[in-house]
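Novice: Just to be clear, the model below is a prediction. Sequence and coordinates:
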Amino acid sequence: MTIYERALDFVPDGEVIGLGSGRAAWAFVRLLGERVRAGAIRVRGVPTSDETARLAVECGVPLAELAGAGELAVTVDGADEVDPNLDLIKGYGRALLREKVVAAASRRLVILVGQEKLVPKLGTRGKLPVEVVPFAVPLCDRKLVALGLSPVLWRSGGQPGVTDNGNRILDCGTGPIADPAALDAALHAVPGVAGTGLFVRMAGTVLVGDDKTFEFIEERTPSR
């Protein structure tokens, strides 16, 4: 059984679910589309990025708007880091704000990762994305430096990159983070910060594996 097949076990028939962004999430969307087209399951998906929305349409997964959907049954997404507490860093794919909103709207967040994404402490890979409104970039840059981070403005094609929300990303250099919850709170206290890549106590299930194997499962009850 692959990690993506195992993730389907968490998707109830007839519900609205969240569709994540990134390689692992898109592999899941493709498999989900196969099951939808075969009539094996009926779902609608709330996408976390424009790219996910395009893929879901191509794969035959009906879309739903977050407005009016109510509580989502589950969101299936990937992550860039997972620590032993199942806390996450996300956002290398630039969809972190919508991913967090959709995850928070869900009864359960199921995360799909390979072994290489498991870290002893968040920040081990050295990057924490922070989404900021364009007007506030200079202020946020100074404030994030004062918090001990090393922010670098994300650029795409030689120009400042723009998220699906019309915002910018500051990729913050960081070492291992001693207290992710405290850092997340400090970042959100900076005017202009729209979201951070820290997903603290949000994941209920982490599946570890790849497109050939399913290795193990970690679970907890999220405190949301």
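Specialist: Now that the structure is in, tell me what you want to look at.

Novice: can we go C-alpha only for contacts and neighbour counts from here?
Specialist: Will do.

Novice: gap between residue 217 and residue 111?
Specialist: 10 Å (CA to CA, to the nearest Å).

Novice: Common neighbours of the two, please.
Specialist: Both residue 217 and residue 111 are contacted by 205-207, under the criterion CA atoms under 8 Å, 6 or more residues apart in numbering.

Novice: most neighbours, which of those residues?
Specialist: Highest neighbour count within the shared contacts of residue 217 and residue 111, by other CA atoms under 10 Å: residue 206, with 24 neighbours.

Novice: Now name the helix or strand holding that residue.
Specialist: strand 205-209 (DSSP states H and E).

Novice: adding another structure so you can compare the two:
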Amino acid sequence: MSSHSDANDTARLKREAATWAVDAFFRSSMVVGLGTGSTAAFAVQRLAESRAQGRLVDVRAVPTSRETEALARGLGVPLTTLDEDPVVDVTVDGADEVAPDLSLIKGGGGALLREKIVAQASRRLVIIVDAGKLSPRLGTRWPLPVEVLPFGWRSQSLFLESLGASVAVRRDERGEPFLTDQGNLVLDCDFGPIDHPEELAARLGSRAGVVGHGLFLGLTTDLVVAGSNGVEHRTRPT
């Protein structure tokens, strides 16, 4: 019973954070980015509600995954692409783990590459989470997703192990290797608490065959946290 209650509480907090963020940051005539995952889905729903009620007009959205695209399209949200609108006014997305400096681990939903592309194209990146996603250091509570080409993936696994990770191939609900929207594999890498995320990001970024990783560093401008005491808004430390 308590686990069901906890799940309901977590969903409620996610919805509160998403609702607050959309109401606070989305404005009419904006190009907005829509993240992927359960928390971001609440933001898509709030955007659709706001359009239906006439509070937001002429908003075009860039989805970060096929899953988000299908949800937004089903709710009647007008969609665009980075080819048509290469600069995004504000993106709202979730995160798996958030450090005090607002650096993130993302990719639990498997959309890490597209999410980072949209985040880097955004003037403002608003991350919405429940308080359970806050962490003293990245890697404390969540493995780091690394997206790799299927070609030669075992060599990437050995490379990641050489950096100190315990590596697992992500699998789907059928037990088959999970494939991203780009047709790539995701290796979930347990490094433990990461002391030097910038250094690790540089190592991963220089490796051929690694097409993306879930370290989002220096991208978050705003954090919206929903907890037992309500919604809190934080900005990136300067």
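Specialist: That came in fine, so what should we check first? As the structure is a computational prediction, the values presented were derived from the model and not from experiment.

Novice: Output the shared contacts of residue 217 and residue 111 of structure 1 in CSV, with distance to residue 37 of structure 1 appended to each entry.
Specialist: Listed next are these as CSV, based on distance: CA to CA, whole Å:
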residue, distance to residue 37 of structure 1
205, 26
206, 27
207, 25
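
Novice: So for residue 217 and residue 111 of structure 1, which residue has more residues nearby?
Specialist: More neighbours surround residue 111 than the other of residue 217 of structure 1 and residue 111, with 25 against 14 (other CA under 10 Å).

Novice: rewinding a little: so the strand holding residue 206 of structure 1 matches what in structure 2?
Specialist: Counting by TM-score structural alignment, strand 205-209 of structure 1 falls onto residues 222-226 of structure 2.

Novice: Mean per-residue distance, that stretch versus structure 1.
Specialist: By mean CA distance after the TM-score superposition for structure 1, the fitted stretch 222-226 of structure 2 averages 0.4 Å away from its aligned residues in structure 1.

Novice: what's near enough to touch residue 203 of structure 1?
Specialist: Applying CA under 8 Å, 6+ apart, the residues near residue 203 of structure 1 are 86-88, 108-111, 220, 222.

Novice: what about it, distance to residue 5 of structure 1?
Specialist: Applying CA to CA, the value for residue 203 of structure 1 to residue 5 of structure 1 is 19 Å.

Novice: and if you look at residue 213 of structure 1?
Specialist: In this view, residue 213 of structure 1 and residue 5 of structure 1 are 10 Å apart by CA to CA.

Novice: Which of the helices or strands spans the residue nearest to the spatial centre of structure 1?
Specialist: Closest residue to the average C-alpha location of structure 1: residue 99 at 4.4 Å, with CA atoms, centre = their mean. Element membership for residue 99 of structure 1 (DSSP H and E) is helix 96-104.

Novice: And residue 59 of structure 1, what's its match in structure 2?
Specialist: Match for residue 59 of structure 1 (TM-score structural alignment): residue 75.

Novice: Run the angle between the following helix or strand past the helix holding residue 99 of structure 1 and strand 205-209 for me.
Specialist: Sequence order places strand 109-113 as the next helix or strand after helix 96-104 of structure 1, per DSSP H and E. Put simply, strand 109-113 of structure 1 runs at 20 degrees to strand 205-209, going by axes from the mean of the first three to the mean of the last three CA atoms, to 10 degrees.

Novice: what's strand 109-113 of structure 1 packed up against?
Specialist: helix 3-8, helix 23-37, strand 75-78, strand 205-209 (3 or more CA pairs under 8 Å, 6 or more residues apart in numbering; DSSP states H and E).

Novice: Provide a list of residues in contact with the residue mapped onto residue 25 of structure 1 from structure 2.
Specialist: By TM-score structural alignment, residue 25 of structure 1 lines up with residue 40 in structure 2. Contact analysis of residue 40 of structure 2 by CA under 8 Å, 6+ apart lists 18, 34, 92-94, 128.

Novice: Just tell me what residue 63 of structure 2 corresponds to in structure 1.
Specialist: Per TM-score structural alignment, residue 63 of structure 2 is aligned with residue 47.

Novice: again with residue 118 of structure 2
Specialist: In structure 1, residue 118 of structure 2 lands on residue 102 (TM-score structural alignment).

Novice: Tally up the residues packed near that match, please.
Specialist: Residue 102 of structure 1, neighbours per other CA under 10 Å, totals 23.

Novice: roughly how far apart are it and residue 46 of structure 1?
Specialist: Distance from residue 102 of structure 1 to residue 46 of structure 1, by CA to CA: 8 Å.

Novice: Overlap of the contact sets of the two?
Specialist: Common neighbours of residue 102 of structure 1 and residue 46 (CA under 8 Å, 6+ apart) are 18, 66.
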